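Colleague: Return atomic coordinates for the entry below.
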Amino acid sequence: MTTVRTCLWFDGGVDAAADFYTTLVPGSRVLHRMPYIPVPDSPATPPADGGSLAVVLSLAGVEYTLLNGGPHFPQSEAVSIELIVDSQAEVDRLWDAIVGHGGEESMCGWCRDRWGVSWQIVPQRLYDLLEESGSVATAVTAEMFTQRRLDTARLEAAAEAARS
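Modeller: Presented below is the predicted three-dimensional model:
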């Protein structure tokens, strides 16, 4: 059997990140915490925060490993966790939780948490609108490019204007 899981490299904080992430997404939980075990003559150093070497968690059934690997490979927007949600209220809840706990806003529904991990908070309605005719998809995309936190009402208004 093969298991596929994404591993995210951290410079400390995997325990706090795992605990925070599992509060964000319903149906999520920490599966396993792996303590750091010193190995003689190894170049590896224990995590500066004294935390776990790695934490395996499930976010709504998708598994991730958070590895306390040190400062060698910082996070970037080249990798993100996309959360597709059903309502503007859920967009707002997730956005406020991530940005409000030391994160920062980016563009087009992207934000970054305090550990540098990028997230995309996307209403399903955006994908529905992008599947419509070329003029609707173009108008919705243009509107999306003006936003940081995605606003479903504004995306809908852009689509309606393109249909008229």
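Colleague: all contacts plus neighbour counts: C-alpha atoms, from now on.
Modeller: Noted.
Colleague: Report the buried residues of stretch 14-33.
Modeller: Residues of stretch 14-33 classed as buried: 14, 15, 17, 18, 21, 22, 24, 28, 29, 30, 33 (neighbour count, 16 or more other C-alpha atoms under 10 Å).
Colleague: one more to put side by side:
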Amino acid sequence: MKQITPYLMFKRDAEAAAEFYVSVFPNSKIIKKTYWSELEIDDMKKKGFPEDQLPGAAGSVKTVSIEINGQRFEACNGGSPFEFSMGVSFFTNCETQEEIDNYTEALLSDGGEQFDCGWVKDRFGLFWQVAPAFMVDVMNGPDSELAARVSVALFQMKKIDIAKLKAVAGLAPREAESSAA
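Modeller: Next up, the predicted model:
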């Protein structure tokens, strides 16, 4: 197997979503777009797909391949009635409060929704966990009591406050930054 690639199924917003994600995250790019053929759309119609479940007209965007900071994603206009859920989210390993603030604000723009513990639902319905990188080390570390204290502090937050979490963890700013490396 070469790799595992998240495949994101949108009703008809794949191109707009891909362009949005590439604008939010540095080191990101659109790799390729494909388009629905007349043959494919006609076949869906013959199979009785309801009009509101068609992915668009022939010639409209079918898939958009993007890369976000080295991770490849495929976005597809499937016309599907499926919706994203918190059951699958993307964790952003932020190094600074500025990154947390910037990503949170960007992902919330134009209709996103903020949830507890740094979770954000963007305007396309995709869920993100905008959190500090050192959290992974604390949560997976050997000190389960420390992890529990940090979790309890995290439960009190919507947008993450790194300084407060570091204080609960007993980490000085430099220690927290070096533990994430």
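Colleague: Quantify their similarity with the TM-score.
Modeller: Once superposed, the chains reach a TM-score of 0.88 (TM-score structural alignment, normalised by the length of structure 1), with 160 aligned residues with a C-alpha RMSD of 2.0 Å.
Colleague: circling back: return the member of the buried residues of stretch 14-33 of structure 1 nearest to residue 61 of structure 1.
Modeller: Nearest to residue 61 of structure 1, judged by C-alpha to C-alpha, of those is residue 28 at 6.9 Å.
Colleague: measure the counterpart of that closest one in structure 2 to residue 82 of structure 2 for me?
Modeller: Using TM-score structural alignment, the equivalent of residue 28 of structure 1 in structure 2 is residue 28. Distance check for residue 28 of structure 2 against residue 82 of structure 2: by C-alpha to C-alpha, to the nearest Å, it reads 26 Å.
Colleague: Return the subset of the buried residues of stretch 14-33 of structure 1 lying in strands.
Modeller: Under the assignment DSSP state E, the buried residues of stretch 14-33 of structure 1 contribute 29, 30, 33 to strands.
Colleague: and which of the residues you listed is nearest residue 86 of structure 1?
Modeller: residue 29 (21.1 Å).
Colleague: The residue sitting nearest the centre point of structure 1 in helix, strand or coil?
Modeller: Taking C-alpha atoms, centre = their mean, the centroid of structure 1 lies closest to residue 119, which sits 2.8 Å from it. Secondary structure, DSSP: H, G, I helix; E, B strand; the rest coil: residue 119 of structure 1 is strand.
Colleague: contacting residues for the alignment partner in structure 2 of it?
Modeller: Superposed on structure 2 with TM-score structural alignment, residue 119 of structure 1 falls opposite residue 128. If a contact means C-alpha atoms under 8 Å, 6 or more residues apart in numbering, then residue 128 of structure 2 has 89, 90, 91, 92, 119, 120, 121, 122 as its contacts.
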